[in-house]
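Q: pasting the structure only:
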């Protein structure tokens, strides 16, 4: 079973220590009052590139063999930004493939880090096919956004920090997409505290991992526009790592409407004074909507802040969810 061992996650923590921020775990008085148990927010949106993805990307790049010519990846935005940053720090060329669904602010952010950008196709799967072509034709090393042992181990360092900072944690709410984040966090948390409940949270519109879990194997789904755009894309029909890990380690999956996601973004800004993207708000949204009812100390992982400012403003002003997310 391809679950990344705790020792690999601990080695990743040492490897990336100088490359990433050890983000804080902060108590939320408002959410704690609302659900009547202690709620803490893991502030991973404060990571150097504005999202958790830097941990996995840095671990993967720092694990590459000498003489690597360059790296390539498909991304919905945040992995591309993280890989571009990590590659620049290591002096490597970087190419990122993005679909036309990726918001313009995320495309610009990747370009600003010096990466070569290919905008290709109408879905993450289309972008992945372009990345595969460049890997084959140009001899680049693929660093995929989630289905990669070094990526999973890097993201798992978040789980180490959560257990260290909150030993009595009973549940961790984690955004669920391709599974790299939740597979790593779950592997670390379950190894250190086996009784902690790991809850994956995603959107109703095009959640590929949720559909694959229901089917019992990886499946393709239509990629739809959503406020949680970072959670879009497939998991790969030839998935090697994350599907089995999620099936083994994740206790529950919660799916949210666009209205519930927008309510979470709004709440986090109004009550916590933090700017997050839709994908990062889903844990809080699950608590606000009552779709997850905690029984003890709970952590919601805020995974990224790279939201288009105009979209964020429309959400704060109460725009209809279908207007901003569909």
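A: Thanks, I have it. Not measured: the values here are computed from a predicted model. Numbering: from 1, shown residues only.

Q: From here on, just use CA atoms for contacts and neighbour counts.
A: Fine.

Q: where along the stretch 101-250 of the chain do the strands fall?
A: Ranges of strands within the stretch 101-250 of the chain are 116-119, 141-142, 171-175, 197-203, based on DSSP state E, counting those that start in this stretch.

Q: Throw the ones you listed into a markdown table and include distance to residue 49 and mean neighbour count, thanks.
A: Shown next, in a markdown table, are the strands of the stretch 101-250 of the chain (distance: least, CA to CA, whole Å; neighbours: other CA atoms under 10 Å):
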| stretch | distance to residue 49 | mean neighbour count |
| --- | --- | --- |
| strand 116-119 | 17 | 17 |
| strand 141-142 | 20 | 20 |
| strand 171-175 | 18 | 27 |
| strand 197-203 | 22 | 27 |
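
Q: Nearest to residue 317, out of these?
A: Proximity to residue 317 (CA to CA) singles out strand 197-203 among those, at 21.4 Å.

Q: Show me what the closest one is packed against.
A: When contacts are defined as 3 or more CA pairs under 8 Å, 6 or more residues apart in numbering; DSSP states H and E, strand 197-203 packs onto strand 171-175, strand 252-256, helix 282-289.

Q: adding another structure so you can compare the two:
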């Protein structure tokens, strides 16, 4: 067994980063629209610094490791890069971020706004990662893996600690989480264990975890669809998969149409701005792909908001 995060590791991470991150709110909505007899809790983590939960892992990495003069480098579909750029800027480090050509302009602009150098090259995240690793080798810059590093998973796991502080003794029965490379969901699973049901949601066209469960090991998958820039990992993280094998309750996939409809609903009905990946967990409940048993208390993580607002303005036809 590899070195996997414990609750104590996550508590330590939270102690280091809590002055650098936002405590994001929980917003409860009427569950009747989904056939539920009690409210659904939405964790608004898309309000986190840099527009996603990724700031947690970025800060914990940089606060826990020695950063050389050559700075830090990261490969990203966009959100991880924006988080690393933000954390590096706040802590006084230089950053170089490698993103694939599918990354959204909103995410690239956010990285640049934080003062990092951006290299846009390659079709997919895996291409950007190869370029980033070459740069690290040549420059001496340290790398921050988007999802499969111990410090990254611990940092993302602080979201679980924060949620439990907000809920107190009234934990939900299930927590629905979107999955790309697995850093967030494995951090949450490391915190909660089997005290609540962890439900993984992936797009049909980018489902590395679902395929790994089917094959009983991480495998390379094809990546595509509307959420590929945030959830388009070619392979689930090794550490994350090891954690989830014993702690995940259920894995489901949703269509691109369901994701876009969820994104539109969150905007038009609740005035919540989410990118496609940030709306993917909500799509599982709205579409009925995940159907909670009667009486189940459900919570959903809305994990990212880096989207061009004109796309939301044009989403009326999806409702």
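A: Cool, the structure landed. If you're wondering where the values come from, they're calculated on a predicted model, not measured in any experiment.

Q: Superposing both, give me the TM-score.
A: Between these two chains, after superposing, the TM-score reads 0.93 (TM-score structural alignment, normalised by the length of structure 2); 314 aligned residues with a CA RMSD of 1.8 Å.

Q: follow-up on the earlier one: would you turn the strands of the stretch 101-250 of structure 1 into TSV with distance to residue 255 of structure 1?
A: As requested, the strands of the stretch 101-250 of structure 1 are exported to TSV (distance: least, CA to CA, whole Å):
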stretch	distance to residue 255 of structure 1
strand 116-119	29
strand 141-142	30
strand 171-175	10
strand 197-203	5
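
Q: Can you say which of the ones you listed is nearest to residue 96 of structure 1?
A: Taking the strands of the stretch 101-250 of structure 1 one by one with CA to CA, strand 116-119 is closest: 5.0 Å.

Q: Helices along structure 2, start to end?
A: Under the criterion DSSP state H, helices of structure 2 are mapped to 7-17, 54-64, 79-91, 105-113, 125-139, 150-167, 183-192, 208-215, 228-231, 238-247, 256-270, 276-287, 309-313.

Q: As TSV, these with mean neighbour count and distance to residue 303 of structure 2 would be great.
A: Shown next, in TSV, are those (neighbours: other CA atoms under 10 Å; distance: least, CA to CA, whole Å):
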stretch	mean neighbour count	distance to residue 303 of structure 2
helix 7-17	19	18
helix 54-64	25	9
helix 79-91	26	10
helix 105-113	19	14
helix 125-139	18	19
helix 150-167	23	10
helix 183-192	28	9
helix 208-215	20	18
helix 228-231	26	10
helix 238-247	20	17
helix 256-270	21	12
helix 276-287	28	5
helix 309-313	12	17
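
Q: Redo these as TSV? Include distance to residue 302 of structure 2.
A: Below are those laid out as TSV (distance: least, CA to CA, whole Å):
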stretch	distance to residue 302 of structure 2
helix 7-17	20
helix 54-64	12
helix 79-91	13
helix 105-113	17
helix 125-139	22
helix 150-167	12
helix 183-192	12
helix 208-215	19
helix 228-231	13
helix 238-247	20
helix 256-270	10
helix 276-287	5
helix 309-313	16
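
Q: closest to residue 41 of structure 1 out of the helices and strands packed on strand 197-203 of structure 1?
A: Closest among these, using CA to CA: helix 282-289, at 8.8 Å.

Q: Give the aligned range of that closest one in structure 2.
A: For helix 282-289 of structure 1, the aligned range in structure 2 is residues 280-287, judged by TM-score structural alignment.

Q: For the matching stretch, what is the distance to the chain centroid?
A: Chain-centre distance of stretch 280-287 of structure 2: 15 Å, with CA atoms, centre = their mean, to the nearest Å.

Q: any idea how far residue 297 of structure 2 is from residue 34 of structure 2?
A: Between residue 34 of structure 2 and residue 297 of structure 2 the computed distance is 12 Å (CA to CA, to the nearest Å).

Q: Those two: who's more crowded?
A: residue 297 (20 against 16; other CA atoms under 10 Å).

Q: Since that was my last question, I'll sign off now.
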